[in-house]
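Undergrad: Sharing a model prediction with you, sequence too.
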Amino acid sequence: MERPKYKRVVLKLSGEALAGEAGFGIEHSILTDIAAQVKEVVDIGVQVTIVVGGGNIWRGVSGSAKGMDRATADYMGMLATVINALALQDALEAEGLQVRVQSAIEMKAVAEPYIRRRAIRHLEKGRVVIFAAGTGNPYFSTDTAAALRAAEIEAEVILMAKRVDGVYDSDPKSNPEAKKYHHLTYIDILNQGLGVMDATAASLCMDNDIPIIVFDLTRNGNILKAITGHDIGTFIGGEQVNGKGS
């Protein structure tokens, strides 16, 4: 059995990742695959939290662009993340895991309110904690929520699960010559606008020295590989390689 490099992690899932090829809604097979991968890492003693987006159901920015009040559109997006969190909870419990959903917007019938000390206690008891409703505030993304929760619970790494195997200098789907970065600094992300996460989230990670691993969620076993230190995807941290990201 491999030993984990990280003991407490934040797994960041986009809503789109749950939709699969359809691009909207929730694909059940993806839920079950994620749940099986999370169980693998919980079984080796890793404390796992999950922050999930809601873009497969609603995107606040899109609503705002069409004339909707931005705060209202963002609150709708937060509710979409709760739907995804409950779906993930069900899939994880089907794998035999104990799971708690904590929402930044109070809704006692379906989730606990977010309380930092309670979240940490759940982790210490071996439960998976899903953080829903972002930060609870409009104008902030779920990437920022992931960075904030990681800092609050003292997570050792943020695992950015994508549908691509790392960070590239351009879109590898449209540019076959796109260059993949194996190592980047926070400053690289901010200065080059590489789209890994928004500037607020990247700055929070930099200020709190929280490393980020961007990897391909669609490859089975990659969550375990990332946590056990395998060289997959792109590592983002404070140190530079040869004076720049590479």
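TA: Received it, and whenever you're ready, just let me know what you need. Residues are numbered from 1 along each chain as shown.

Undergrad: rest of the way, CA atoms for contacts and neighbours
TA: Noted.

Undergrad: Run a quick neighbour tally on residue 61.
TA: Look at residue 61: counted by other C-alpha atoms under 10 Å, it has 17 neighbours.

Undergrad: this is the other structure I want to compare:
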Amino acid sequence: MTETTPGERSAVIIEDDPEIADLIAVVLTQAGFRTHIAADGVRGLELIQEWEPMLTTLDVNLPGIDGFEVVRRIRSFSATYVIMLSARRDEIDTLMGLNSGADDYLAKPFRPRELRARVEAMIRRRELEQLNAAGHPADSAEESDGNDWLHHNGLRLHPEMRLVELDGEPVELTRTEFDLLSAVMQRSRRVITKDELAAFARNDMHSYVVEADRRSIESHIANLRRKLSDSVTKPRFIETVRGVGYRLAKAQN
């Protein structure tokens, strides 16, 4: 562990296997992070509150409270980017992790290069968000209410300010949910595949997409629909194109 102060590029590693924790620390250090390691969820939550990390890696099988409960507690106070790591490979475990509030899910044993690639994609997304925010300063939505907003059936989204409103009320989305909704709205009635959405979410259109990534997209879209109260059978916003991907639902009069 390297000493750091809140606000720097830091990461919290919550992992009870010392060898895996050390491996993750090496990968993250190479990516420019200063790391803080916790062997259980309670200590991990304390470190997140103390250091306000950009990134948190989280094992599912922890002593005491498990990783699913830990990420739910994280989401009550922190927007840290959470990558869940688990030996569980079943689809239901991936969905549970994402539904609990994780941003990404990686099965063990993982390849260090794959973890590094996902972390670097997260960094690029964050830097792009900061660049967009710096280039479009505004104190409120009303100050930038021209063509910057995307509109559809009472839903509106501002890509640069990262704001979403439904029927005039703000909607709280995770980073990934926002990015996926933005991609679907920008594509309009043209179909966007799950592979394209997975690559878009990583901000890397040349990344290799596996089945777990597609299931992750399905879970994020399900969460989006829940937050937007959108029906699967009679969609107002996101329409499923079976076997392919998604597109914006038809405009309502």
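TA: Noted; the coordinates are in hand. Fair warning: this is a prediction, and the values are worked out from it, not measured in the lab.

Undergrad: TM-score of the superposed pair?
TA: Remark: TM-score between the superposed chains equals 0.35 [TM-score structural alignment, normalised by the length of the first structure]; 128 aligned residues with a C-alpha RMSD of 4.8 Å.

Undergrad: Which parts of the helix or strand residue 27 of the second structure falls within count as buried, going by neighbours?
TA: Assigned by DSSP states H and E, residue 27 of the second structure belongs to helix 18-30. The neighbour-count criterion (16 or more other C-alpha atoms under 10 Å) identifies 21, 22, 24, 25, 26, 27, 28, 29 as the buried residues of helix 18-30 of the second structure.

Undergrad: Counting by contacts, list what the longest helix belonging to the first structure packs against.
TA: Taking DSSP state H as the assignment, the helix of the first structure that covers the most residues is helix 70-94. Secondary-structure packing of helix 70-94 of the first structure (3 or more C-alpha pairs under 8 Å, 6 or more residues apart in numbering; DSSP states H and E): helix 28-42, strand 47-52, helix 60-65, strand 99-103, strand 128-132.

Undergrad: got the buried residues of helix 18-30 of the second structure as JSON lines, with distance to residue 157 of the second structure columns?
TA: Compiled in JSON lines, these are given as follows (distance: C-alpha to C-alpha, whole Å):
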{"residue": "21", "distance to residue 157 of the second structure": "39"}
{"residue": "22", "distance to residue 157 of the second structure": "41"}
{"residue": "24", "distance to residue 157 of the second structure": "36"}
{"residue": "25", "distance to residue 157 of the second structure": "37"}
{"residue": "26", "distance to residue 157 of the second structure": "38"}
{"residue": "27", "distance to residue 157 of the second structure": "35"}
{"residue": "28", "distance to residue 157 of the second structure": "33"}
{"residue": "29", "distance to residue 157 of the second structure": "36"}
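
Undergrad: Tell me what angle the longest helix of the first structure forms with helix 28-42.
TA: Helix 70-94 of the first structure and helix 28-42 meet at an angle of 70 degrees, taking axes from the mean of the first three to the mean of the last three C-alpha atoms, to 10 degrees as the criterion.

Undergrad: got the angle between helix 70-94 of the first structure and strand 99-103?
TA: Counting by the same axes, to 10 degrees, helix 70-94 of the first structure points 170 degrees away from the direction of strand 99-103.

Undergrad: Can you give me the buried ones in helix 70-94 of the first structure?
TA: Residues of helix 70-94 of the first structure classed as buried under the neighbour-count rule (16+ other C-alpha under 10 Å) are 70-71, 73-86, 88-92.

Undergrad: Repeat that for stretch 29-43 of the first structure.
TA: By neighbour count, and taking 16+ other C-alpha under 10 Å as the criterion, the buried residues in stretch 29-43 of the first structure are 30, 31, 32, 33, 34, 35, 36, 37, 38, 39, 41, 42.

Undergrad: which of the residues you listed sit farthest apart?
TA: In terms of C-alpha to C-alpha, those reach their longest pairwise distance at 30 and 42, which sit 18.4 Å apart.
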